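**Q** Model the structure of this input:
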Amino acid sequence: MKTATVKQLKDELKHNSTEELMHLCLRLSRFKKENKELLTYLLFEAHDEAGYIENVKQEIDLQFETINTDSYFYIKKSVRKILRLIKKYSRYSLKKETEVELLLYFCQKLKDFKPSIKRNVTLTNIYDRQIAAIKKIITGLHEDLQYDYTMALKELEE
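**A** A predicted model of the protein is given here:
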């Protein structure tokens, strides 16, 4: 089966009634957890971005608390899992400010994590890559936001 392009889908959806669109959305939400999560964000959380960021930060805190610290292998797996969650939640929002906030929070949590990530090259590389990603995203933001996030980044790098 060949998948339709976004334009084709958009054109076809224009011809549907509100009732049909609602039915399609509900049917779509049944198939993938990510579809349901995106729909939840769009319907309930998109209007309150600050609240959304706080909810994601709480989720990050919870994930960091459950990390198995028996070996660096388990720590690396858990850190990568947390990073995947952050990327997914950032994609839902489509706002670069949200992504920067979440990545800064992640880096702060990783920096303060015990045992120290400085003893493991892979964890240090993950941290460094996220710092570089934050810097890249910051360059595309408004000047005032650039200044604020650059200050937060400098605090993190100290």
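**Q** C-alpha only now, for contacts and for neighbours.
**A** Will do.
**Q** Now for residue 103, how many residues are close by?
**A** For residue 103, the neighbour count with other C-alpha atoms under 10 Å is 21.
**Q** and it, what is it in contact with?
**A** 86, 130, 134 (C-alpha atoms under 8 Å, 6 or more residues apart in numbering).
**Q** For the residues you listed, which entry has the maximal number of neighbours?
**A** If you count neighbours using other C-alpha under 10 Å, the busiest of the contacts of residue 103 is residue 134, which has 22 neighbours.
**Q** Could you grab the helix/strand/coil label for that one?
**A** Assigned state for residue 134: helix (three-state reduction, DSSP: H, G, I helix; E, B strand; the rest coil).
**Q** Also this sequence, please, to line up against the first:
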Amino acid sequence: MKAASLKEIKTELNHRSSNDLLELCLRLSKFKKENKELLTYLLFESDNEEAFVQGIKRQMDVDFEAVNSKTFFYIKKSVRKILREVKKFIRYSQNKETEVTLLIYFCLKLKDFRPSIKRNTTLTNLYNRQIEFISKKIESLHEDLQYDLKLELEELKS
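**A** Have a look, this model is predicted:
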């Protein structure tokens, strides 16, 4: 089966009743965890972005505490998993300020992680790539936010 284009889907959804749309959303949420998470964000958390960000930060704290730090192999796997989760939540939000805030927090947790990531080239490179990505994203924000976030970024670089 070939998937329809976004335009075709949008046109078809315009012709459906609200009850049909409700049924389609509920059916869609049954198939993938990401669909259900996105609907949860859109319905319950999108109106309070700050609480959403704080919830993700708390989850990151828990995830970093759970990292198996016996070998760098397990640390790398866990850190990549945490970053993947953070990026998924960033996609849900589509807010550039949220994106930068969460990535800065991720880098802060990674920098403070023990054993030090400086002893592993892969983790250091991952950290540096995120720092570069953050600095590019900051440029697209409002000037007041840029100043505050650049201060946090400089703290991470030092």
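**Q** quick one on the thing from earlier: output the contacts of residue 103 of structure 1 as JSON lines; include the columns distance to residue 158 of structure 1.
**A** Converted to JSON lines, those look like this (distance: C-alpha to C-alpha, whole Å):
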{"residue": "86", "distance to residue 158 of structure 1": "23"}
{"residue": "130", "distance to residue 158 of structure 1": "16"}
{"residue": "134", "distance to residue 158 of structure 1": "16"}
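**Q** what separates residue 38 of structure 2 from residue 116 of structure 2, distance-wise?
**A** 34 Å (C-alpha to C-alpha, to the nearest Å).
**Q** Residue 97 of structure 2 corresponds to which position in structure 1?
**A** Correspondence of residue 97 of structure 2 to structure 1, assessed by TM-score structural alignment: residue 97.
**Q** Looking at structure 1, which helix is longest?
**A** Ranked by residue count, the top helix of structure 1 under DSSP state H comes out as helix 72-93.
**Q** what's the average distance of that helix to structure 2?
**A** Its aligned residues in structure 2 lie a mean 0.3 Å from helix 72-93 of structure 1 after superposition (mean C-alpha distance after the TM-score superposition for structure 1).
**Q** what ranges do the helices span in structure 2?
**A** Using DSSP H, the helices of structure 2 run over 6-14, 18-29, 33-40, 49-65, 72-93, 96-111, 121-138, 143-157.
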